[in-house]
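1. show me the folded form of this:
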Amino acid sequence: MKLVLSPEQRQLRDAVRDFLRTSSPLPKVRQGYDPQVYARLNGELGLSGLIIPEEHGGAGAGLAELAVALEETGAALLPGPFLATAFAAIALTKVQGANKELMTGIAEGRIAATLDKSEVSYDGGAVRGTLAQVLSGMEADVLVAPAVTGDGLVMVAVELAGPGVTRTALDTLDLTRGQARVVLDDAPARVLGASPSGIGDRLCVALAAEQLGVMRAALDAIVAYAKIRVAFGRYIGSYQGVKHKLADMHCKLEQAESIVRYAAWAADESPDELPGAAALAQAYVGRACFEVARDHLLLYGGIGFTWEHDAHLFYKRAKADEVLLGPPRIHRARLADLLEL
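-> Below is the predicted model:
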């Protein structure tokens, strides 16, 4: 098991971090999704094709490398469909004989995709169904979803700008990443292959990696603030109550990092350990991320509650991520079942 990043993974982390620092700082994040930033992210760094096999134009990397990238995009609160596309790529790499054109388009950054686990019905080359909350549904070009056929469950791809598709933007808590209600009414669809098992576990790991980045950025921000903010003639970081809270937040971050690194390693190297590692990742990291984001907002005092401050952006991303794949209690129950508790 490897809980420490390799030299190549550290280089990837530094490259993504430097790019986002200059191309998508927090003031720009407030402006929402910028297709040009997304195109550069994929064109210059090739992140959308990170786990796409090499024969389809991707890098053929593992989930451990994708986790490194997601940690940095999470820390930067990157708007847009990167997480959604990563989810779709995770699913496509597990579908036997998945559409080569679609995977190549994702790898080249030409196609932004999204994955929804809600089942739709497939008949005669078209699909029907209503998907209540599709991640980045307004920005994505292609929807990947499971579909029920007479022969079983298959994965299909639907062009979201095509006929038979109605998209409605939703008002969401997270101001940096949207969702949409998608209605499919005899929308043309391509069958990609049989629906694989184990996708949910890999999605849990990917999301936990983003949450780890949110935690780290929130803690770094409030530690920096505690070193310069003066109250009653003293830096607030010198007060015992603040120091203890920051120490607790740091401990949560360290535990979360170990859990995410282990889960990513299990996804690549030890499939038998992945279900438990994935359940643990969402059972612990999801809640810990929200608690760190919440406490970092509170430690700012009154200024943290204002719309002008960035603290509420981290708070809302953390809460939205916490429930994206189901609330922590669901993952705790699954972990308990796996451990036969």
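2. hey, let's count contacts and neighbours off CA atoms from now on
-> Fine.
3. so how far is the helix or strand containing residue 221 from its chain's centroid?
-> In this structure, residue 221 sits in helix 199-226 according to DSSP states H and E. Shown here is helix 199-226, whose average C-alpha point lies 10 Å from the average C-alpha point of the whole chain (CA atoms, centre = their mean, to the nearest Å).
4. tell me the helix or strand right after that helix.
-> Scanning forward in sequence from helix 199-226 by DSSP H and E, the next helix or strand is strand 230-231.
5. so what touches that next one?
-> With contacts defined as CA atoms under 8 Å, 6 or more residues apart in numbering, strand 230-231 is touched by residue 236.
6. try stretch 27-45
-> Under the contact criterion CA under 8 Å, 6+ apart, stretch 27-45 has outside partners 15-16, 19, 23-24, 47-49, 77-80, 82, 107-110, 175-177.
7. how about 10 Å then?
-> 12, 15-16, 19-20, 22-24, 46-50, 76-82, 106-112, 136, 139, 175-178, 310, 313 (CA atoms under 10 Å, 6 or more residues apart in numbering).
8. so which residues of the stretch 101-250 of the chain form strands?
-> Applying DSSP state E, counting those that start in this stretch to the stretch 101-250 of the chain gives strands spanning 113-115, 120-123, 126-135, 142-149, 152-159, 165-169, 179-194, 230-231, 234-235.
9. helices or strands up against the last one?
-> It stands for strand 234-235. If you count contacts as 3 or more CA pairs under 10 Å, 6 or more residues apart in numbering; DSSP states H and E, strand 234-235 packs onto no helix or strand.
10. just the buried positions in the helix holding residue 221, please.
-> For helix 199-226, the buried set under the neighbour-count rule, 16 or more other CA atoms under 10 Å, comprises 199-219, 221-223, 225-226.
11. quick one: which of the contacts of stretch 27-45 sit in helices?
-> 12, 15-16, 19-20, 22-23, 82, 106-107, 313 (DSSP state H).
12. reformat those as JSON lines; add distance to residue 167 and neighbour count.
-> Compiled in JSON lines, the ones in helices among the contacts of stretch 27-45 are given as follows (distance: CA to CA, whole Å; neighbours: other CA atoms under 10 Å):
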{"residue": "12", "distance to residue 167": "35", "neighbour count": "19"}
{"residue": "15", "distance to residue 167": "35", "neighbour count": "15"}
{"residue": "16", "distance to residue 167": "31", "neighbour count": "22"}
{"residue": "19", "distance to residue 167": "32", "neighbour count": "17"}
{"residue": "20", "distance to residue 167": "29", "neighbour count": "20"}
{"residue": "22", "distance to residue 167": "33", "neighbour count": "9"}
{"residue": "23", "distance to residue 167": "29", "neighbour count": "16"}
{"residue": "82", "distance to residue 167": "19", "neighbour count": "23"}
{"residue": "106", "distance to residue 167": "21", "neighbour count": "28"}
{"residue": "107", "distance to residue 167": "25", "neighbour count": "27"}
{"residue": "313", "distance to residue 167": "25", "neighbour count": "22"}
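13. let's see this one next to it:
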Amino acid sequence: MNTPDPTETEEAKALRDAVRGLLAKRSDVRTAMASPLGYDDKLWSTLCEQIGVAALAIPEEFGGVGATMAEVCVVQQELGRALTPSPMLGSAALATQALLATGNEEACGRLLPGIAAGGGIATLAWTGEDGHWSPERVPCTATGSTVDGQAHYVLDADIADVVLVVAGTPDGVGLFEAAPDAAGLRRYQVPTMDPTRRLGVIEFSGTPAERLDRGAYPLARVRDLVLVALAAEQAGAAGRALDLTVEYTKQRHQFGRPIGGFQALKHRMADVYVHVEAARSALYAAIVAALDGDPEFPADAATARLVCSEAFRHAAAEMIQLHGGIAITWEHDAHLYFKRAHGSSCLLGR
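-> All right, here's what the predicted structure looks like:
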């Protein structure tokens, strides 16, 4: 596969350098995941104010910068590379795309500027307890102007300022907005395998909500776009897991030589390298399809999601194996990559 890399323009490179430089100086994964918000709000504010990461996917008329999926994926790769907890995926990607897909200019004009500035965190309640993110199967239903149901695996559920919910109606699936403190709405964080990703449950019981779409809501398109953003995060994390492993095998000596010089370990790292490069190619193909409006985009997005998930799981598993005993300690980051790999492989699943 010889797909040109749409994230290697001069603008994209500058964006990558800016995000990577800031994360290298400021990102502290363990402190962030132990904080009340589950992320470093000061770092997030800096990313939004100085670089504009939350505004990338938002059109200029709604307070954004009107960038493309390529720029969003550049940021996602860097956040994944550093395992930085942030509202980027849930708020700036998933909820933002859900709002834009409504075509509701009033709602977009009211909600998106706050999301773009990073001061408002939005969340989207979509899937049920089975974790099936399907446009046809949603756990919530709307009757008139009220919503009932229980949504699971909701990103930043308990801290969001804007609560959106996908609900079934007599004329199909629609997108609704509920006030965070609305009557009959209950939300709470739940323990997860991946401590770097905050998930929760939102319960609706006769909760007042306003429908935002005008019918024929393109939920499948929303999912496909966010699948690509998630795949970018996975590809970035997989590449970093490989880099850290290679670096360690050059430093660790056994029998008077670096362990990275042993043929068996070279083969294993080469296998991971091939897998990571395949993931990047699948990701780039999906980005190009999204930018070009290719009718094959849904298939390309699903392919990127699958290949990037597999590559990240492979890289994280080999990271633990080739680091040896140190990798199974809490102090080492290998287990965080491993948990993120398996947690993200279940997110947005069909």
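14. quick check: TM-score for this pair?
-> Here the superposed chains carry a TM-score of 0.91, computed using TM-score structural alignment, normalised by the length of structure 1; 327 aligned residues with a CA RMSD of 1.7 Å.
15. the helix holding residue 221 of structure 1 vs structure 2, average distance?
-> In the superposition against structure 2, helix 199-226 of structure 1 averages 0.9 Å from its aligned positions (mean CA distance after the TM-score superposition for structure 1).
16. which helices and strands does that helix pack with?
-> Packed against helix 199-226 of structure 1 by the contact rule (3+ CA pairs under 10 Å, 6+ apart) you find helix 63-75, helix 82-92, helix 240-269, helix 274-280, helix 286-299, helix 311-322.
17. structure 2: matching residues for that helix?
-> Alignment note (TM-score structural alignment): helix 199-226 of structure 1 is matched to residues 222-249 of structure 2.
18. what does residue 239 of structure 1 correspond to in structure 2?
-> Structural alignment places residue 239 of structure 1 opposite residue 262 in structure 2 (criterion: TM-score structural alignment).
19. would you confirm that its match contacts residue 249?
-> Yes - the pair residue 262 of structure 2 and residue 249 qualifies as a contact (CA atoms under 10 Å) at a distance of 9.5 Å.
20. alignment lookup: residue 181 of structure 1 to structure 2.
-> Here residue 181 of structure 1 is matched to residue 201 in structure 2, going by TM-score structural alignment.
21. grab the nearest non-local neighbour of its match.
-> Across the structure, with CA to CA, 6 or more residues apart in numbering as the measure, the residue nearest residue 201 of structure 2 apart from its sequence neighbours is residue 152 (4.6 Å).
22. dump the helices and strands packed on helix 199-226 of structure 1 into TSV; add distance to residue 188 of structure 1 as well.
-> Putting those into TSV (distance: least, CA to CA, whole Å) gives the following:
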stretch	distance to residue 188 of structure 1
helix 63-75	31
helix 82-92	18
helix 240-269	33
helix 274-280	34
helix 286-299	36
helix 311-322	31
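23. among these, which is nearest residue 124 of structure 1?
-> Ranking these by their distance to residue 124 of structure 1 (criterion: CA to CA) puts helix 82-92 first, at 22.2 Å.
24. by how many degrees do the closest one and strand 152-159 diverge?
-> Using axes from the mean of the first three to the mean of the last three CA atoms, to 10 degrees, the direction of helix 82-92 of structure 1 lies 140 degrees away from that of strand 152-159.
25. who does helix 82-92 of structure 1 touch, helix- and strand-wise?
-> Packed against helix 82-92 of structure 1 by the contact rule (3+ CA pairs under 10 Å, 6+ apart) you find helix 35-45, helix 63-75, helix 100-107, strand 113-115, strand 126-135, strand 142-149, helix 199-226.
26. switch to 6 Å and redo it
-> With contacts defined as 3 or more CA pairs under 6 Å, 6 or more residues apart in numbering; DSSP states H and E, helix 82-92 of structure 1 has these neighbours: strand 113-115.
27. pull up the aligned stretch in structure 2 for the strand it packs on.
-> Using TM-score structural alignment, strand 113-115 of structure 1 pairs with 122-124 in structure 2.
28. residues making contact with that stretch?
-> For stretch 122-124 of structure 2, the surrounding residues in contact (CA atoms under 6 Å, 6 or more residues apart in numbering) are 90-91, 95, 160-165.
29. give me the mean deviation of that stretch from structure 1.
-> Taken over the aligned residues, the distance from stretch 122-124 of structure 2 to structure 1 averages 1.6 Å (mean CA distance after the TM-score superposition for structure 1).
30. translate residue 78 of structure 2 into the numbering of structure 1.
-> For residue 78 of structure 2, the aligned position in structure 1 is residue 72, judged by TM-score structural alignment.
31. its match: how many residues sit nearby?
-> Using other CA atoms under 10 Å as the criterion, residue 72 of structure 1 is surrounded by 29 other residues.
32. got it, and the one 4 residues further on?
-> Here the number of neighbours of residue 76 of structure 1 (other CA under 10 Å) works out to 22.
33. mind checking how far it is from residue 23 of structure 1?
-> 10 Å (CA to CA, to the nearest Å).
34. quick revisit: looking at the strands of the stretch 101-250 of structure 1, which is buried most?
-> Compared across those, strand 113-115 shows the largest average neighbour count, a mean of 29 (mean count of other CA atoms under 10 Å).
35. pull the distance from that one to the chain's centre.
-> The gap between the average C-alpha position of strand 113-115 of structure 1 and the chain average comes to 12 Å, counting by CA atoms, centre = their mean.
36. go ahead and flag the most central residue of structure 2.
-> Among the residues of structure 2, the one closest to the centroid is residue 89, at 3.6 Å (CA atoms, centre = their mean).
37. can you find the partner of that one in structure 1?
-> The pairwise alignment with structure 1 assigns residue 89 of structure 2 to residue 83, based on TM-score structural alignment.
38. chain neighbours aside, what residue packs nearest to that match?
-> residue 70 (7.5 Å).
39. wouldn't that neighbour be in contact with residue 208 here?
-> No - under the criterion of CA atoms under 6 Å, residue 70 of structure 1 lies out of contact with residue 208, with a separation of 8.9 Å.
40. quick one: map the residue nearest to residue 201 of structure 2 onto structure 1.
-> Aligned partner of residue 152 of structure 2 by TM-score structural alignment: residue 132.
41. that match is in contact with residue 180, isn't it?
-> No - applying CA under 6 Å, one finds residue 132 of structure 1 not in contact with residue 180, separated by 7.3 Å.
42. where in structure 2 does stretch 11-19 of structure 1 fall?
-> Using TM-score structural alignment, stretch 11-19 of structure 1 corresponds to residues 14-22 of structure 2.
43. give me the mean distance between the matching stretch and structure 1.
-> Mean deviation of stretch 14-22 of structure 2 from its aligned counterpart in structure 1 after superposition (mean CA distance after the TM-score superposition for structure 1): 0.8 Å.
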